[in-house]
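Enquirer: heads up, no residue letters with this:
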C-alpha cells in the first residue's frame, strides 16, 4: 500500500502525484497543510526530519525527497510505465534535468513563491505572531541547508530580500534551458518521449502559470516552451495531479498575489510588456 503525505501547491508533491499517475498507481493521501504549519507536527517530523512534503510510505518503508521517490517507484515497478529512459545516454540526459531541479530550480522556486505570494498568504492565515512562529519552526536543514534563514528573509522582505532578484533570474535561466532543449522540434525534453524529465519540470512551469507569470514564456518569448506546456497541460493526469489538489482559496492567492508581483518580475527579467 502507498500512503503519500502531500500538499496541494507543493511542486515536489505535485511531481510525485504526476509520477504515480504515470505509473498507474493508487495511493492513500494524508494532506499536510504546509502554509499552516502541519509539517512541523512532531509525529510528521519523525517521518520527514526536514519537515517538508512529500513523504511516501510503502508497506511501512518511508521514502523522502521527491526525486528519490520517483526513482524508487521505477525501481520497484520497472516494467510498469517506466519514467526513466532505458537508453543510457537518454537516461543521463533525463538525470541532468532532475539533478538541476534538486540543486537549483527548486530552491529558486521556493524563493519565487514566497516572494510573490506565500508571504502574503501566511500572514493572512496566521497573523503576525503566527507567522513568527511559522518561520521559527522550520528545521535548520530543510529545502536547503540554509532555508530556515532564507525563508525568513524572503517572507519578511519580498523583492527587497538579498538574492531575490538572483533567484528569479536563475529560475528564468532554466526556462531558457528548456526552450533550447526543445529547439530540435521534439515534443518532449529527452529523446522525444515523455519521461521523468518532463514530469520533473512540469510543476515548476505550472507554478509560474498559477502565479500569473506566464509572461515569462508567452508572446513569442519562448515559443517552444509555450508549446511544450500546452502539450503537458493537455495530458489526462495534469489537471488531477497539479491543479485539482490546490484549494480554491490558495489558487486565488497564487493568481492574485502573483499578478500583483508580475510587474516587478517583468522588470527584473527586462520583459517590456505581456501584451
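Expert: Done, it's in. Please read these numbers as outputs of a predicted model, since none were measured by experiment.
Enquirer: From here on, just use CA atoms for contacts and neighbour counts.
Expert: Noted.
Enquirer: I'd like to know how many residues surround the residue nearest to residue 152 when sequence neighbours are not counted.
Expert: Sequence neighbours aside, residue 135 is the residue nearest to residue 152 in space, at 5.9 Å (criterion: Cα to Cα, 6 or more residues apart in numbering). Burial of residue 135 is recorded as 18 neighbouring residues (other Cα atoms under 10 Å).
Enquirer: State the distance from residue 135 to residue 163.
Expert: According to Cα to Cα, to the nearest Å, residue 135 stands 18 Å off from residue 163.
Enquirer: Then residue 90?
Expert: Using Cα to Cα, we find residue 90 at a distance of 34 Å from residue 163.
Enquirer: got it, and residue 29?
Expert: Per Cα to Cα, residue 29 is found 35 Å from residue 163.
Enquirer: and if you look at residue 205?
Expert: For residue 205, the distance to residue 163 equals 21 Å [Cα to Cα].
Enquirer: When the two are compared, which one has more neighbours?
Expert: Just comparing residue 205 and residue 163: by other Cα under 10 Å the higher neighbour count belongs to residue 205, 22 against 15.
Enquirer: second one coming, line it up with the first:
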C-alpha cells in the first residue's frame, strides 16, 4: 500500500482506493487487497469534514459513500461490488470465493448479513439522523441490539462450517466482511463476544494476520492523532467537545 493526499501527490499505482479510517466498509476492502497482496494507492476521504460530499469525489462515486476503487478507467463503488471485482480480475491471487458450492453460498450469506443487516444500523449517516431524536445512550443501545441480532444469526450460520476462519482454514469473502464487523462490535460498541464462541475463534485468527492488522482503523494514515476513544459513545462525546 502507498498513500496519497488526494491531490495527485505520491507514487501512482494502478489501483486507487478511496477510504475513510472509521468506515468498516473501507476496512473490508483494505483487508481484501492485503489478503490478495495487491498494491494500491490509499486516498483518504474525511467524512467528518464532508469530503465525501464534494463535487470532486461525487464524480467518482455519485452516492458519496466509501469505499470506491479506481482501476485505470474502471470505477467500482460499494464494498461488495469491489470485492467481487477484485476476485474476478485477480482470481489466482488468494481466491476469496471457494469452489465448493455450499461454502460459496455461506460466504455470500455472511457478506450479505454484515453489509445489509448489521452495518447500515451503525453507519455515520444513520447515527447523525438519530442525534436529535433520541439520547446518545438510547442510540447506542439500539445500535448494539441490532449488531447482536446479526452476530447471533452469523454464529448459528457458521456453527457447522467454520474452521480457523468463517468457512475453513483459508480467508474467504465472508471473512473480509466479518472481521471488520466484529472489530467494530468490540471496539465501538463493547459487545460481549463470549456469547459468540465461533465468531470469537475467527476473530482470534484474524488478529494473527498482518493483512488484517495492517487494515485496522488505527493503522491508517488518516487516523486522527487526537482521538482518545474508539468506542462509539465516548467518541461521539469527544467530537461534540463534551470530554
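Expert: Yep, that arrived. What you see is a predicted model; the values in this text were computed from it and never measured.
Enquirer: Pull the contacting residues for the equivalent of residue 71 of structure 2 over in structure 1.
Expert: Under the alignment (TM-score structural alignment), residue 71 of structure 2 pairs with residue 58 in structure 1. Residue 58 of structure 1 makes contact with 1, 2, 3 under the criterion Cα atoms under 8 Å, 6 or more residues apart in numbering.
Enquirer: swap in residue 111 of structure 1?
Expert: Remark: with contacts taken as Cα under 8 Å, 6+ apart, residue 111 of structure 1 is in contact with 151, 154, 164, 167, 168.
Enquirer: Neighbour-wise, give me the winner out of those.
Expert: Neighbour-wise, those (other Cα under 10 Å) top out at residue 154, 25 neighbours.
Enquirer: Name the residues of the strand or helix carrying that one that come out as buried.
Expert: Applying DSSP states H and E as the criterion places residue 154 of structure 1 in helix 147-157. Residues of helix 147-157 of structure 1 classed as buried: 147, 148, 150, 151, 152, 153, 154, 155, 156 (neighbour count, 16 or more other Cα atoms under 10 Å).
Enquirer: so who does the counterpart of residue 255 of structure 1 in structure 2 touch?
Expert: Aligned by TM-score structural alignment, residue 255 of structure 1 pairs with residue 231 of structure 2. Counting by Cα under 8 Å, 6+ apart, residue 231 of structure 2 touches 187, 188, 189, 190.
Enquirer: Would you reformat those residues as a markdown table and include distance to residue 227 of structure 2 and secondary structure?
Expert: As requested, those are exported to a markdown table (distance: Cα to Cα, whole Å; DSSP: H, G, I helix; E, B strand; the rest coil):
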| residue | distance to residue 227 of structure 2 | secondary structure |
| --- | --- | --- |
| 187 | 13 | helix |
| 188 | 13 | coil |
| 189 | 16 | coil |
| 190 | 17 | coil |
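Enquirer: Name only those of these that count as buried.
Expert: 188, 189.
Enquirer: Going by distance to residue 169 of structure 2, which of the contacts of residue 231 of structure 2 wins?
Expert: Comparing these against residue 169 of structure 2 with Cα to Cα places residue 187 closest, at 25.0 Å.
Enquirer: which ones are touching the closest one?
Expert: Residue 187 of structure 2 makes contacts with 230, 231, as judged by Cα under 8 Å, 6+ apart.
Enquirer: and with 6 Å instead?
Expert: Contact analysis of residue 187 of structure 2 by Cα atoms under 6 Å, 6 or more residues apart in numbering lists residue 231.
Enquirer: What lines up with residue 43 of structure 2 in structure 1?
Expert: Residue correspondence to structure 1 (TM-score structural alignment): residue 43 of structure 2 is matched to residue 30.
Enquirer: Quick check: closest non-adjacent residue to its match.
Expert: With Cα to Cα, 6+ apart as the criterion, residue 30 of structure 1 has its nearest non-adjacent residue at 4.7 Å, and that residue is residue 5.
Enquirer: what's the matching residue for the one you found over in structure 2?
Expert: In structure 2, residue 5 of structure 1 lands on residue 18 (TM-score structural alignment).
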